[in-house]
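K.L.:
The following block contains a protein sequence and its predicted model.
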Amino acid sequence: MNKFIQFNTRKTDTKSNINQARKQGRIPAVLYGIGKETLTLEVNEKELLDILKKNPRAILQGKVSEELEVPVVVQNIQKDTLSGKILHIDFQHVNMKKSMDSKVTIHFAGEAVGIKAGGTLQVEIYEVEVRCMPEDLPTSMEVDISGLDIGDQLLVSDLIFKDGIEVLTEPSTVMIQIKTVHEEEEEEAVVTPA
């Protein structure tokens, strides 16, 4: 449990109140999973962006009121398509005694030998779905790709997670591959409509 986030109760749900709150740097939010009801809240935009930049998948300590502090994760972020500003955010209460499903971001490190030899790098996926206890959830994973040559690919099954983490993404899924420039051009020719 690394980061703390303050929730404030949202008084009303009128459009003008929500827009006013956004202008003042407060983002409308909901929190699921505490009892049966969904809590309508708001969070400080600057505080939230700071957390998302460091680790968007972190389990946060959410302070709902003086009496209620609960572990939560970001479930969904709704952004404005043009400005990219966060419009709304959903949080989910985390039961620390039960396993949870989440995604882990994969960072590719190093320069593949195949790139130096003139190949091109094609990344298919940047994250994998996992199931584990909340305290075992890795924030991200770094994978060294410097050994990949032209024609090589990295599969989900090549990832090595610590014990207690079950990978839900199909093991045969290609994450990254090194192609020749020739292959790239052929693919583009197939995609281009005649």
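P.N.:
That came through fine. Numbering: from 1, shown residues only.

K.L.:
Every contact and neighbour count from this point should use C-alpha atoms.
P.N.:
OK.

K.L.:
Tell me how many other residues surround Gln177.
P.N.:
Using other CA atoms under 10 Å, Gln177 has 23 other residues around it.

K.L.:
Quickly find the element holding it.
P.N.:
strand 174-179 (DSSP states H and E).

K.L.:
Output the contacting helices and strands for that strand.
P.N.:
strand 120-123, strand 153-155 (3 or more CA pairs under 8 Å, 6 or more residues apart in numbering; DSSP states H and E).

K.L.:
Give me the contact list for the next helix or strand after that strand.
P.N.:
Sequence-wise, the next helix or strand beyond strand 174-179 is helix 181-191, with elements assigned using DSSP H and E. Applying CA atoms under 8 Å, 6 or more residues apart in numbering, the external contacts of helix 181-191 come out as Gly118, Gly119, Thr120.

K.L.:
coming back round to it: residues of the strand holding Gln177 that come out buried?
P.N.:
Val174, Met175, Ile176, Gln177, Ile178, Lys179 (16 or more other CA atoms under 10 Å).

K.L.:
Can I get the helices and strands packed on strand 174-179 in CSV including mean neighbour count and distance to Glu188?
P.N.:
As requested, the helices and strands packed on strand 174-179 are exported to CSV (neighbours: other CA atoms under 10 Å; distance: least, CA to CA, whole Å):
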stretch, mean neighbour count, distance to Glu188
strand 120-123, 17, 13
strand 153-155, 17, 20
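
K.L.:
Against that first model, consider the following:
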Amino acid sequence: MEIIALGVEPRIIRKKEAAKLRKTGIVPAVIYHKGEETISVSVNEIALKKLVHSAESHIIDLKFPDGKTVRSFIKDVQFDPVTDRIIHTDFQLFSADELVEMDVPVGTTGDAVGVEKGGRIQIIKHALTLKGMPADMPDHFLIDCTNLEIGHSIHVREIPMDARPGLTIMDDPDTPVVTIVAPKKEAEPAAETAVSAS
């Protein structure tokens, strides 16, 4: 998994301070680790947006102005329900020898049988929550759709994990992840309007 550096600034919590930051393109955030004090910080919205909307997950080195760096990953992101802008982010710290739960983007591989018949691949669940050691975490999770037919889905319980023995999918086993949707039927031509003889 790629390691990305991201600058952060310490933040003092004041009334209406978060709203003022957002107006200047800065996102309020927190950094936390089990058993440690939560740290309030702020981060550049544009730099953060590139990570949040990436097709891959990343390990993030948070860099403070004094040169201190801490290793983390994005645990939670809150969006404005109207503008869809990022309004808050949680970063979780971790050590190399501890189990973590991380959301990893889903991708597909293979030429699906259903697509050959005119169907279309639809990813229903765009990220899977994986539990494992940080070194075992992939930057994305590919699901083989080769044998998937139109109208059929691959559920969490059907995803083979033999090649990833150190990882466990934490999502509900009955959750559909990928499906093949049938092609849309073409609209029938409108009936011709009878024209009365003049």
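P.N.:
In hand now; what should we look at? This is a predicted model, so every value here is computed, not measured.

K.L.:
TM-score of the superposition?
P.N.:
The TM-score (TM-score structural alignment, normalised by the length of structure 1) is 0.77; 181 aligned residues with a CA RMSD of 2.8 Å.

K.L.:
just curious, which of the contacts of helix 181-191 of structure 1 is nearest to Thr169 of structure 1?
P.N.:
Thr120 (24.8 Å; CA to CA).

K.L.:
Help me confirm that the closest one comes into contact with Asp152.
P.N.:
No - under the criterion of CA atoms under 8 Å, Thr120 of structure 1 makes no contact with Asp152, lying 11.1 Å away.

K.L.:
Mind listing the shared neighbours of the two?
P.N.:
Contacts common to Thr120 of structure 1 and Asp152, judged by CA under 8 Å, 6+ apart, are Ile178, Lys179.

K.L.:
quick one: Val104 of structure 1 is in a helix?
P.N.:
No - assessed with DSSP: H, G, I helix; E, B strand; the rest coil, Val104 of structure 1 is strand; it does not lie in a helix.

K.L.:
pretty sure it is in contact with Val130, am I right?
P.N.:
Yes - counting by CA under 8 Å, Val130 is a contact partner of Val104 of structure 1 at 7.0 Å.

K.L.:
measure the nearest residue to Glu124 of structure 1 once chain neighbours are set aside to Gly114 of structure 1 for me?
P.N.:
Of all residues not flanking Glu124 of structure 1 in the chain, Met175 sits nearest, at 5.0 Å (CA to CA, 6 or more residues apart in numbering). From Met175 of structure 1 across to Gly114 of structure 1, the span is 16 Å (CA to CA, to the nearest Å).

K.L.:
now do Leu159 of structure 1
P.N.:
Using CA to CA, Leu159 of structure 1 is found at 20 Å from Gly114 of structure 1.

K.L.:
Which one of those two is surrounded by more residues?
P.N.:
Gly114 (22 against 16).

K.L.:
Contacts only, for that one.
P.N.:
Thr120, Leu148, Asp149, Ile150, Ile178 are the contacts of Gly114 of structure 1 under CA under 8 Å, 6+ apart.

K.L.:
quick revisit: relative to structure 2, what is the average displacement of the strand holding Gln177 of structure 1?
P.N.:
Compared with structure 2 after fitting, strand 174-179 of structure 1 deviates on average by 3.8 Å (mean CA distance after the TM-score superposition for structure 1).

K.L.:
Secondary structure element holding Gln61 of structure 1?
P.N.:
Assigned by DSSP H and E, Gln61 of structure 1 falls in strand 60-63.
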